[in-house]
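In: coordinates only, no sequence provided:
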């Protein structure tokens, strides 16, 4: 169950006309924090992201499931189900609460799966599967949704990063 704060952030993103993936990012971020705190087990960064996206769909973010051939059929089915639940087209099946034994087992799971290095590896890997034109278009679209102050802050941050690296 997502926290109230996460739901509020996602709603704010929606009001600001930000994309569904940006809204879903709030849920992914929460999931990563849970893995780092040992409240949730994930064997990889990709799994933590998938759990966050599923939560976002169930919470009503209009994030469509992946297209045929883009993901495993079982993954697509699960995403389709979560999307329908979130859009009110289907009643969710109630699952039993996590028992203490299960919660204790989660504490034994590695927290390094959500480390900055692991997330960086995952995002670089995902970006490498996209074309340069696609990445550039996404960056341009992202810049449009920022205000002047946010654009200026982002430019300053980028300049500082470049200065640090060279």
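Out: Okay, I see it. Note that the structure is a prediction, hence the values are computed from the model and not measured.
In: CA only for contacts and neighbour counts going forward, please
Out: Noted.
In: in stretch 1-20, what's buried?
Out: 6, 7, 9, 10, 11, 13, 14, 18, 19, 20 (16 or more other CA atoms under 10 Å).
In: among those, which lie within helices?
Out: Secondary structure from DSSP state H places 6, 7, 9, 10, 11, 13, 14, 20 of these in helices.
In: so what's the residue nearest the centre of the chain up against?
Out: Residue closest to the mean C-alpha point of the chain, counted by CA atoms, centre = their mean, is residue 28 at 3.1 Å. Shown in contact with residue 28 (CA atoms under 8 Å, 6 or more residues apart in numbering): 48, 49, 50, 51, 52, 53.
In: I'd assumed it was in a helix, is it?
Out: Yes. Read with DSSP: H, G, I helix; E, B strand; the rest coil, residue 28 is one of the residues of a helix.
In: follow-up on the earlier one: any chance of a markdown table for the buried residues of stretch 1-20, columns distance to residue 155?
Out: Output for the buried residues of stretch 1-20, formatted as a markdown table (distance: CA to CA, whole Å):
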| residue | distance to residue 155 |
| --- | --- |
| 6 | 27 |
| 7 | 29 |
| 9 | 24 |
| 10 | 25 |
| 11 | 27 |
| 13 | 22 |
| 14 | 24 |
| 18 | 20 |
| 19 | 21 |
| 20 | 24 |
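In: got another, please set it beside the one above:
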């Protein structure tokens, strides 16, 4: 069950006009944090992501299930069920025995599947399946939706977080601009 804070964040995203995938991202992030804190584990980063997406659908995020043949039929059916529950089209059946069994299984799964390294590996793997054109289009769309202030803040953060080399370059650039003004 997602936290109230997570649901609020998703609702805020919806009010701001952000896409359903961005709203669902709040639930995925929450799920990854649960795995990192050791509340339960996950067999893979994909599983942690799938749990988060399922919670998002059940919470009412308008994230339709994947199309036929794009994923396993059982996965699609599960996503369809969660979506219908979230949209109020179906009443969820309570099954405490199954729920307890799933929780116990997840407790014994590894916790390192939500590490920074594992997530980075998964992200790179997913990106490699997309064409350069698709990746470029996604980047352009992201920069457009960020806005001027957002892009500026992201650039400053990039300089800060690039490590010692990035900070050194930033310091040199700042010094050269100061020298040019005087």
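Out: Good, I have the coordinates. Every value quoted in this text rests on a predicted model; they were computed, and no experiment measured them.
In: just give me the match in structure 2 for the residue nearest to the centre of structure 1.
Out: With TM-score structural alignment as the criterion, the equivalent of residue 28 of structure 1 in structure 2 is residue 28.
In: same thing with residue 127 of structure 1?
Out: Per TM-score structural alignment, the equivalent position to residue 127 of structure 1 in structure 2 is residue 127.
In: verify the contact between its match and residue 134 for me.
Out: No. In this structure, residue 127 of structure 2 is not within contact of residue 134 by CA atoms under 8 Å, at 9.3 Å.
In: tell me the contacts of residue 36 of structure 1?
Out: Residues near residue 36 of structure 1 by CA under 8 Å, 6+ apart: 111, 112, 114, 115.
In: so who does residue 58 of structure 2 touch?
Out: Going by CA under 8 Å, 6+ apart, residue 58 of structure 2 touches 82, 83, 84, 85, 86, 87.
In: any idea how far the fifth one is from residue 61 of structure 2?
Out: The span separating residue 86 of structure 2 from residue 61 of structure 2 equals 7 Å under the rule CA to CA, to the nearest Å.
In: quick one, which of these two is more surrounded?
Out: residue 61 (25 against 22; other CA atoms under 10 Å).
In: which other residues reach stretch 104-115 of structure 1?
Out: Counting by CA under 8 Å, 6+ apart, stretch 104-115 of structure 1 makes contact with 32-33, 35-45, 48, 118-119, all of which sit outside it.
In: which one of those residues is nearest to residue 95 of structure 1?
Out: Checking the contacts of stretch 104-115 of structure 1 against residue 95 of structure 1 by CA to CA gives residue 40 as the nearest, at 16.3 Å.
In: and the closest one, how far from residue 106 of structure 1?
Out: For residue 40 of structure 1 relative to residue 106 of structure 1 (CA to CA), the value is 6 Å.
In: which contacts among the contacts of residue 36 of structure 1 does structure 2 share?
Out: Counting by both residues aligned by TM-score structural alignment, their matches' CA atoms under 8 Å, the contacts of residue 36 of structure 1 that remain in contact in structure 2 are 111, 112, 114, 115.
In: so which of the residues you listed is the most crowded?
Out: Within those, residue 114 tops the neighbour count with 27 neighbours, counted by other CA under 10 Å.
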